[in-house]
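**Q** Predicted coordinates and the sequence they were generated for:
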Amino acid sequence: MELNLSNTVQLITIISFTAGLIKFLIVKPLQTAITALKEAITEMKDMLFRLDQDQKGMDKRLVAVEESAKSAHKRLDGMGVH
């Protein structure tokens, strides 16, 4: 095949069309999926942060309940109640 200006233009046109088609059929859907995954991960991180905060709050409340129960047991033991 002889390479001349006409053949070169045709070849560039075919390559450009193929690149555009690949971008439309493969790259764009992948970018959309990656963006959706990024948003889902951000939401999960936020949810985990809130759960961690809730857990810390429950831990503090549990310590207070345990201290109260310990105090109540001491009072009961002091009264001689078993």
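**A** Perfect, I can see it now.
**Q** For the rest of this, base every contact and every neighbour count on C-alpha atoms.
**A** Will do.
**Q** Can you give me the distance of the residue positioned nearest the centre of the chain to residue 7?
**A** Computing the C-alpha centroid of the chain and ranking residues by CA atoms, centre = their mean puts residue 41 first, at 1.4 Å. Applying CA to CA, to the nearest Å, the value for residue 41 to residue 7 is 49 Å.
**Q** okay, now the one to match up with it:
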Amino acid sequence: MENFLGTIVQIITVLGFMAVLVKLLIVNPLQTAITALNDAVKELKTVLTRIEEEQKNIGNRLARTEESLKSVHKRVDKLEGKVHE
């Protein structure tokens, strides 16, 4: 019986050591990588939000520029009409 308990203790010790190795060699690096990926995703979201805002501003500026260009074309057409008269 004593020999059986000794074997059980040895198995538990080996399993505990293996669990520590798995945690140190696999789990901790994975946690570090996940944290780094999470930070990268947050940064990308921030950049994406800024780019979307810039695109919205560019779209507004383009619309104003197109309206202004239409006005300029009308004035040029009027001036051409006066010159050819």
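**A** Received it, and whenever you're ready, just let me know what you need. Remember, it's a predicted structure, so these values are computed and weren't measured experimentally.
**Q** any idea how far the residue nearest to the centre of structure 1 lies from residue 24 of structure 1?
**A** 25 Å.
**Q** Repeat that for residue 48 of structure 1.
**A** For residue 48 of structure 1, the distance to residue 24 of structure 1 equals 36 Å [CA to CA].
**Q** so where does the aligned partner of residue 55 of structure 2 in structure 1 fall, helix or strand?
**A** Per TM-score structural alignment, the equivalent position to residue 55 of structure 2 in structure 1 is residue 55. In this structure, residue 55 of structure 1 sits in helix 28-79 according to DSSP states H and E.
**Q** ok now stretch 75-85 of structure 2, how far from the chain's centre?
**A** Relative to the chain's own centre, stretch 75-85 of structure 2 is displaced by 54 Å; criterion: CA atoms, centre = their mean, to the nearest Å.
**Q** How about stretch 24-40 of structure 1?
**A** In terms of CA atoms, centre = their mean, the centre of stretch 24-40 of structure 1 is found 15 Å from the chain centre.
**Q** Buried residues of that stretch, list them for me.
**A** Buried positions in stretch 24-40 of structure 1, judged by neighbour count with 16 or more other CA atoms under 10 Å: none.
**Q** Same question for stretch 72-82 of structure 1.
**A** By 16+ other CA under 10 Å, stretch 72-82 of structure 1 has no buried positions at all.
**Q** Repeat that for stretch 60-76 of structure 2.
**A** Residues of stretch 60-76 of structure 2 include none that count as buried (16+ other CA under 10 Å).
**Q** Right, I'll call it a day here.
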